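**Student:** Predicted model, plus sequence, below.
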Amino acid sequence: MTDLYPMKLTPVAKSAIWGGERLRRDWQKPSDLPVVAETWELAVREKENNIIQNGPFQGKTLANVFKNTQKDLIGTRAGGDRFPLLVKFIDANDRLSVQVHPDDAFAGAVEGDLGKTEMWYIVDADEGASILLGLVPGATAEDFARATAAGDPEPVLRRIKVQKNDCFFIPAGMPHAIGKGILVAEIQQNCDLTYRVFDYNRRDKNGNLRELHIDKALQVTKPFTDNEVDAIRYARGKESNGQLANCPYFAVQKVALEKIFEGNVTNESFCSLLFLSGEGEVTANGVSVPFVKGDSIFLPAGIGAYTLHGTGEVLISTL
């Protein structure tokens, strides 16, 4: 692929009844939506696509560039012809529904889609905030089904208090919910399939109860031990202290910038840079692009050596 350079992406804002103002107020995410629940920072989908802010492809969507370049853009490690990852910020001003996502086998057979394994990095959290993640020790999928049928699955779900800088890995099939007062950076398979199990009897803007997908959710729910989760999370090995995940779908590293960080992007995979704090610039292939807190910068596969000059924290995601 020619014209390799760091591409700064414009986020796609999404609304939901549980969203808030944090992303617009504190992270300068532009949106005319009443509330901003999520910003999709790396998105190549049918309806949601990032616009490139700089360089030869300025004004084009990343999806348009991908359509014309395919694996030259994303790398040889990608399977199939779909863009493999979705990266987003999530502002939980209220608790999210209890939900579960299918794996590749179920999603492919039933939905014609990818499954959804994901990772949460807690960017910020109110004091006492918590998440629901997986079944309590000893609980089975049948216990989860009975609790759901009784109208409240929470008693069989593990509640975990969270704080800034925590990280959690959620394999497909694990029930979960983000609690109120949490800002999350999420790296996931490029899938938007969510089977909602319980939504606290909330109603949408038209007064209707939000749709549940209990039958499908119960078909895909699995109990996981911590060791089983870690086996998936680090299936390709744990190479450094800053590595948050190295699973079959993505690898994520957190880097604390002090002055200069040097990396390399081979033709095997693109690189997604999501800046959680600080400011500076990204330089690759002779092109420098400034960054501030909240920016998302895409490095195409094969761009080679790159440097980050500045301070702050960044999540680096690859295949």
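**Tutor:** Perfect, I can see it now.
**Student:** rest of the way, CA atoms for contacts and neighbours
**Tutor:** OK.
**Student:** The stretch 1-150 of the chain: strands as residue ranges?
**Tutor:** 7-10, 12-14, 38-42, 51-52, 85-92, 98-100, 118-125, 130-135 (DSSP state E, counting those that start in this stretch).
**Student:** Excluding chain neighbours, what is closest to Gln99?
**Tutor:** Arg196 (4.4 Å; CA to CA, 6 or more residues apart in numbering).
**Student:** returning to that earlier point: select, out of the strands of the stretch 1-150 of the chain, the one closest to Leu212.
**Tutor:** Leu212 lies closest, by CA to CA, to one member of those: strand 98-100, at 9.2 Å.
**Student:** In this structure Pro300 contacts Gln70, no?
**Tutor:** No. With contact defined as CA atoms under 8 Å, Pro300 does not count as touching Gln70 (10.8 Å).
**Student:** what about versus this one:
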Amino acid sequence: MDETRLYPLRFEPIYQYRLWGGRRLANLLSAPLPGDGPIGEAWVLTDRADHQSQIANGPLKGQTLGQVMKRFPESLMGKLSSRFTHFPLLLKFLDAHEMLSVQVHPSDAHPDLIPEGDTAKTEAWVVIDAAKGSQIYAGLKSGTTAGSLKESLLDGTIADHLVSISPNPGDAVFIPGGTVHTLGDDVVVFEVQQNSDTTFRLYDWGHIDPETKKPRALQVDEALACIEFGGSNGGLISPRVETTSPAERERLFDCHAFRLWRLLGQDRFTVGAKGEPRVLVGINGSGQLIYDGTTYTIGKGDVWLLPAEAGECQFQPSGEVNVLEIAIP
């Protein structure tokens, strides 16, 4: 009989080289960046065969998220344990110093475009930092057709067909599967997405990969096949304030794959939920998570997984905090 009890779990980031990346994640995360090249992504919670988050605290330190999913399915996932054999979300921080490729992810409406073992991919961004010229594109302008979009790939005018957003810190952008999107020119975001790594590139701004000295591969036919040309509900969203005391709780995203709230305040508030896991992400400030008589410090850039058996916990801020809380529907 396994007598180990689960507790709030902190994870180490997995840094990813990206040619469009920068070095600003060093200002957000405590783990030092490797080398001196461009780091575009920090995968901060992942349960994939090729990338497994490792626990950084407590008796389970060094074990992976996948191992804990197998060892403690009911304790970790609660009422969701029968639905998932792998943790269904992938969480990242992105530092887009240059523009990412213009890309699209498949939705459930196109199972033929989803590789075996993967899923559709809906995602969302919360802007952490942005420069004066930063840019986000999310969705197609009205009237754009497959023909006109394909023509724009040849003459480099694709941006003329994309809905443009000038991002500010705190902005929330929803990217359902089938939505054309990109971002860059010095913007840092937190990303929540389905646990999928399926991406189809439409256009790559003439980027040359310095490692291969060649352009990156495009998947134009696959991308065009899964774009929702009739319009999507993606783009910039308006937060919905659910409570204002003891902390302001704003609901940013509520879709089939995830729910996400932003918690702002300096007084003690409740996090977590009975019978289901929750994820906490520190954006600004710090505080103490209190569970079963033990305190756990949550600081800027930290990612913590609250197991289902933890239920509701108390969070005591050390001054003003900005914390994201994520649920699985």
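**Tutor:** In hand now; what should we look at? It should be emphasised that the depicted structure is a prediction, and the values quoted were computed from it without experimental measurement.
**Student:** Drop the TM-score for these two in here.
**Tutor:** The TM-score (TM-score structural alignment, normalised by the length of structure 1) is 0.90; 312 aligned residues with a CA RMSD of 2.2 Å.
**Student:** still on that earlier bit, more neighbours, Pro300 and Gln70 of structure 1?
**Tutor:** Pro300 (25 against 19; other CA atoms under 10 Å).
**Student:** Translate the more buried one into the numbering of structure 2.
**Tutor:** Under the alignment (TM-score structural alignment), Pro300 of structure 1 pairs with Pro307 of structure 2.
**Student:** Kindly report the same for Ile316 of structure 1.
**Tutor:** Using TM-score structural alignment, Ile316 of structure 1 sits opposite Glu325 in structure 2.
**Student:** The helix or strand encompassing its match to strand 123-130, inter-axis angle?
**Tutor:** Assessed by DSSP states H and E, Glu325 of structure 2 sits inside strand 321-327. For strand 321-327 of structure 2 against strand 123-130, the angle by axes from the mean of the first three to the mean of the last three CA atoms, to 10 degrees is 170 degrees.
**Student:** Give me the helices and strands touching strand 321-327 of structure 2, please.
**Tutor:** strand 259-265, strand 278-284 (3 or more CA pairs under 8 Å, 6 or more residues apart in numbering; DSSP states H and E).
**Student:** Just to check, Lys60 of structure 1 is in contact with Ile51?
**Tutor:** Yes. The pair Lys60 of structure 1 / Ile51 is scored as a contact, 5.6 Å apart, by CA under 8 Å.
**Student:** Let me have the strands of the stretch 1-150 of structure 1 in TSV, extended by distance to Ala284 of structure 1 and mean neighbour count.
**Tutor:** Formatted as TSV, the strands of the stretch 1-150 of structure 1 follow (distance: least, CA to CA, whole Å; neighbours: other CA atoms under 10 Å):
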stretch	distance to Ala284 of structure 1	mean neighbour count
strand 7-10	10	24
strand 12-14	25	19
strand 38-42	19	25
strand 51-52	16	23
strand 85-92	21	24
strand 98-100	39	26
strand 118-125	26	21
strand 130-135	38	22
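**Student:** Pull up the gap between Asp95 of structure 2 and Gln16 of structure 2, please.
**Tutor:** Shown here: Asp95 of structure 2 relative to Gln16 of structure 2, a distance of 10 Å by CA to CA, to the nearest Å.
**Student:** Determine the residues that are contacts of both of these two.
**Tutor:** Ile39, Gly40, Glu41 (CA atoms under 8 Å, 6 or more residues apart in numbering).
**Student:** so the first one sits right up against Gln16, yeah?
**Tutor:** It refers to Ile39 of structure 2. Yes. Counting by CA under 8 Å, Ile39 of structure 2 touches Gln16, with 5.7 Å between them.
**Student:** Is it possible to get the helices and strands packed on strand 321-327 of structure 2 out as CSV so that each row also shows distance to His105 of structure 2 and mean neighbour count?
**Tutor:** CSV is the format used below for those (distance: least, CA to CA, whole Å; neighbours: other CA under 10 Å):
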stretch, distance to His105 of structure 2, mean neighbour count
strand 259-265, 19, 22
strand 278-284, 24, 23
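**Student:** With distance to Asn233 of structure 2 as added columns, please give these in JSON lines.
**Tutor:** Output for these, formatted as JSON lines (distance: least, CA to CA, whole Å):
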{"stretch": "strand 259-265", "distance to Asn233 of structure 2": "16"}
{"stretch": "strand 278-284", "distance to Asn233 of structure 2": "25"}
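**Student:** With Gly235 of structure 2 as the reference, name the closest of those.
**Tutor:** strand 259-265 (15.7 Å).
**Student:** What residues in structure 1 pair up with the closest one?
**Tutor:** Strand 259-265 of structure 2 covers residues 251-257 of structure 1 once aligned (TM-score structural alignment).
**Student:** Report the mean deviation for the matching stretch after fitting onto structure 2.
**Tutor:** For stretch 251-257 of structure 1, the mean deviation from structure 2 after alignment is 0.7 Å (mean CA distance after the TM-score superposition for structure 1).
**Student:** Check what contacts that stretch and list those residues.
**Tutor:** 242-246, 308-319.
**Student:** how near is Val65 of structure 1 to Thr39 of structure 1?
**Tutor:** In terms of CA to CA, Val65 of structure 1 sits 21 Å off from Thr39 of structure 1.
**Student:** let me redo that: Pro153 of structure 1
**Tutor:** 29 Å.
**Student:** same check, this time on Ala105 of structure 1
**Tutor:** For Ala105 of structure 1 relative to Thr39 of structure 1 (CA to CA), the value is 28 Å.
**Student:** Same check on Thr140 of structure 1?
**Tutor:** Thr140 of structure 1 is 34 Å from Thr39 of structure 1, by CA to CA.
**Student:** quick one: what's aligned to Asn165 of structure 1 in structure 2?
**Tutor:** Counting by TM-score structural alignment, the partner of Asn165 of structure 1 is Gly170.
**Student:** I figured its match hits Ala130, correct?
**Tutor:** No. The criterion here is CA under 8 Å, and Gly170 of structure 2 misses it with Ala130 at 9.8 Å.
**Student:** And stretch 43-53 of structure 2, end to end?
**Tutor:** 8 Å.
**Student:** for that stretch, the distance to its chain's centre please.
**Tutor:** Relative to the centre of its chain, stretch 43-53 of structure 2 is centred 12 Å away, using CA atoms, centre = their mean, to the nearest Å.
**Student:** what does that stretch rub up against?
**Tutor:** With CA under 8 Å, 6+ apart, stretch 43-53 of structure 2 has contacts from 11-16, 64-66, 86-93, 195, 303.
**Student:** one more time with 7 Å
**Tutor:** The contact list for stretch 43-53 of structure 2 (CA atoms under 7 Å, 6 or more residues apart in numbering) reads 11-15, 64-66, 86-87, 90-93, 303.
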